[in-house]
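Chemist: missing the sequence, but the structure's below:
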């Protein structure tokens, strides 16, 4: 049964998946339902026992996530289209679980915060095989992998830069510097791949870049929080609305979702809305942009908010379900732009 403000409903139902940190109550990937008409949610139920599946990527019925098995770690790939339940294949070749996974053609990338690496897996018959490990630096804080044209971009939080690699050969080709202590964490491109917006965890700033064939030109920086914000606050996930007019950034500590208006590469904060809990991680817009889901790791669970598509502002809470250690959230939706998840895992990887 779907629940929204205590009422039962059910139309335009989508399946959602929640990735979690490992704990006695959260041993993997959970599945829930989302009503695209009302914002109603069902309580998440365990789908895959996959410890530390704290980031999710979903494409064409294939769900990718980090996984830890004892002293080994790597990639878990679940075929959700299989009859009789998910068909799961794992490849364990990492020392610690990654904090980000992403599909790119016949590859899957795993960014590893602690190891300072990106592990590249190649898909063959929907099974992952090790292709290469990109070594950056121990403790570099690799937090994401983004593909654009001939480039792979790897935000390295502890190096205050985005490392650039050739998308085909995976060879290093340069970097994009950030201010010292800024801690670039996750970015999102517009649909044309001409604008890049990067949320920085260290200084809680959203940086804008103009993207060209040869690189990325700084175009602006907008503080996400007021000067009197709670000490220790840290930006987490960033999302761009499908009409590309608004950006949404979750900020832990202050426990808000910052809403920014985007005009070209210029941005400005227009709202700081409560996240509905403690320690917001991933956020996700519904395919039509009418709702926003927020996964709160420490308290508050998975929360759905109404969104005004004209103003971009976050409105009333529509539904809430209990979820422990929630980090990443994806929807099995036909709109692929809504699935371009830019990040969820935290400073602790």
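Modeler: Cool, got the structure. Predicted model, so just to flag it, every value in this text is computed and none were measured.
Chemist: all contacts plus neighbour counts: C-alpha atoms, from now on.
Modeler: Fine.
Chemist: What segments of the stretch 1-150 of the chain are strands?
Modeler: 2-4, 7-9, 13-20, 28-35, 45-49, 57-59, 62-69, 72-79, 87-94, 100-104, 107-112, 117-124, 127-135, 146-148 (DSSP state E, counting those that start in this stretch).
Chemist: Mean neighbour count and distance to residue 169 for these - can I get that in JSON lines?
Modeler: As requested, the strands of the stretch 1-150 of the chain are arranged in JSON lines below (neighbours: other Cα atoms under 10 Å; distance: least, Cα to Cα, whole Å):
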{"stretch": "strand 2-4", "mean neighbour count": "21", "distance to residue 169": "47"}
{"stretch": "strand 7-9", "mean neighbour count": "12", "distance to residue 169": "50"}
{"stretch": "strand 13-20", "mean neighbour count": "23", "distance to residue 169": "31"}
{"stretch": "strand 28-35", "mean neighbour count": "23", "distance to residue 169": "32"}
{"stretch": "strand 45-49", "mean neighbour count": "15", "distance to residue 169": "34"}
{"stretch": "strand 57-59", "mean neighbour count": "23", "distance to residue 169": "23"}
{"stretch": "strand 62-69", "mean neighbour count": "25", "distance to residue 169": "23"}
{"stretch": "strand 72-79", "mean neighbour count": "22", "distance to residue 169": "21"}
{"stretch": "strand 87-94", "mean neighbour count": "17", "distance to residue 169": "21"}
{"stretch": "strand 100-104", "mean neighbour count": "25", "distance to residue 169": "14"}
{"stretch": "strand 107-112", "mean neighbour count": "25", "distance to residue 169": "12"}
{"stretch": "strand 117-124", "mean neighbour count": "20", "distance to residue 169": "11"}
{"stretch": "strand 127-135", "mean neighbour count": "16", "distance to residue 169": "10"}
{"stretch": "strand 146-148", "mean neighbour count": "18", "distance to residue 169": "13"}
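Chemist: and the comparison structure, right after this:
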């Protein structure tokens, strides 16, 4: 009953914000060029248009991944810097108008953090430190979140063993994402360098070591496949994974922390390695469609229909992103538009989406944005 009441209060607060101020879009970006870092835009779920001028710009170095708290009152950003300068920062999000206010910034516990997620109870931020260089190599860091939203120093760091299947890209571990199961009992770390998804039990009451290896402690993927991002269905019965280096998407059956592979599909028919660079994946809100990006020379979005019972995928569309390197994308709260962050062509592309068929239609806007890397909505 308490959890239901909390959910209702959060939903009510978010609907009040949406009614008063409309939907807003947060953009994280790389700052090697003209970008200043973190942007906040107005967005219309009626027209699909992003406001030409940002509502707010915050200077932040390479905020490549954004994570919102359940109530959208806190934002966490990882700063994808190397040479011991990887960081994670927290921001408050005004319930009045969405204004972002920096709270604090600390070390991420590693180099080039590329992903982060909150524990189910919102007590910890799990950070995936990718680390381009073999030393120190990629790692998983656990950062405590204080009641006021500020981040504390890492209380746990785990590093895996690389597979070495690809001597250039897998000489060391590269943790690319960390996500929890919907019930919050397990945490899954996809390690591109190890060709494994590592599985942990989560215990929020253990402040010195919240994560411990589950049984089994990992699931193996094909050598040289490079697991990247993992995504669960809302009921937790299925999980989907992109394999970056082999450009594939995998369906797992999930039960109490165990992943059993049920399907693996290619994202491209091209044999050229340059066309294989699987990236982001997201389910529609109703769980009926899965969207997956493939970067490289392909630069496409693939749309899959999801079988209601088995979770199995059937491809229904392949669409150009009309740009280069779709690092991330997001479906707007109305479900009528899909926005793509084309990192290397420096723009955000907005496509019309049919909620009934899942199909992507015409492009309604191309907004210039230097090196966008992640997109999140405040609604």
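Modeler: Happy to help now that I have it. Everything numeric here is computed off the predicted structure, so don't read it as measured data.
Chemist: still on that earlier bit, between the strands of the stretch 1-150 of structure 1, which gets nearest to residue 171 of structure 1?
Modeler: Residue 171 of structure 1 lies closest, by Cα to Cα, to one member of the strands of the stretch 1-150 of structure 1: strand 127-135, at 8.4 Å.
Chemist: Check what contacts that closest one and list those residues.
Modeler: Outside of strand 127-135 of structure 1, the residues within contact range by Cα atoms under 8 Å, 6 or more residues apart in numbering are 75, 77, 89-91, 93, 108, 116-123, 170.
Chemist: Now do the same contact list for the residue nearest the centre of structure 2.
Modeler: Nearest to the geometric centre of structure 2 sits residue 115, at 6.3 Å (Cα atoms, centre = their mean). Going by Cα under 8 Å, 6+ apart, residue 115 of structure 2 touches 64, 65, 66, 78, 127, 128, 129, 176, 177, 178.
Chemist: change it to 7 Å
Modeler: 65, 78, 127, 128, 176, 177, 178 (Cα atoms under 7 Å, 6 or more residues apart in numbering).
Chemist: Alignment lookup: the third one to structure 1.
Modeler: This means residue 127 of structure 2. The equivalent of residue 127 of structure 2 in structure 1 is residue 110 (alignment by TM-score structural alignment).
Chemist: Now do the SS call for residue 158 of structure 1.
Modeler: With DSSP: H, G, I helix; E, B strand; the rest coil as the basis, residue 158 of structure 1 sits in helix.
Chemist: How about residue 81 of structure 1, nearest residue that isn't a chain neighbour?
Modeler: residue 61 (5.7 Å; Cα to Cα, 6 or more residues apart in numbering).
Chemist: now for that neighbour: what does it line up with in structure 2?
Modeler: Match for residue 61 of structure 1 (TM-score structural alignment): residue 73.
Chemist: Its match against residue 96, yeah?
Modeler: No. Counting by Cα atoms under 7 Å, residue 73 of structure 2 stays clear of residue 96, with 10.4 Å between them.
Chemist: quick one on the thing from earlier: could the strands of the stretch 1-150 of structure 1 be laid out in JSON lines, adding distance to residue 250 of structure 1?
Modeler: Formatted as JSON lines, the strands of the stretch 1-150 of structure 1 follow (distance: least, Cα to Cα, whole Å):
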{"stretch": "strand 2-4", "distance to residue 250 of structure 1": "23"}
{"stretch": "strand 7-9", "distance to residue 250 of structure 1": "28"}
{"stretch": "strand 13-20", "distance to residue 250 of structure 1": "16"}
{"stretch": "strand 28-35", "distance to residue 250 of structure 1": "20"}
{"stretch": "strand 45-49", "distance to residue 250 of structure 1": "24"}
{"stretch": "strand 57-59", "distance to residue 250 of structure 1": "19"}
{"stretch": "strand 62-69", "distance to residue 250 of structure 1": "21"}
{"stretch": "strand 72-79", "distance to residue 250 of structure 1": "26"}
{"stretch": "strand 87-94", "distance to residue 250 of structure 1": "29"}
{"stretch": "strand 100-104", "distance to residue 250 of structure 1": "17"}
{"stretch": "strand 107-112", "distance to residue 250 of structure 1": "20"}
{"stretch": "strand 117-124", "distance to residue 250 of structure 1": "24"}
{"stretch": "strand 127-135", "distance to residue 250 of structure 1": "29"}
{"stretch": "strand 146-148", "distance to residue 250 of structure 1": "19"}
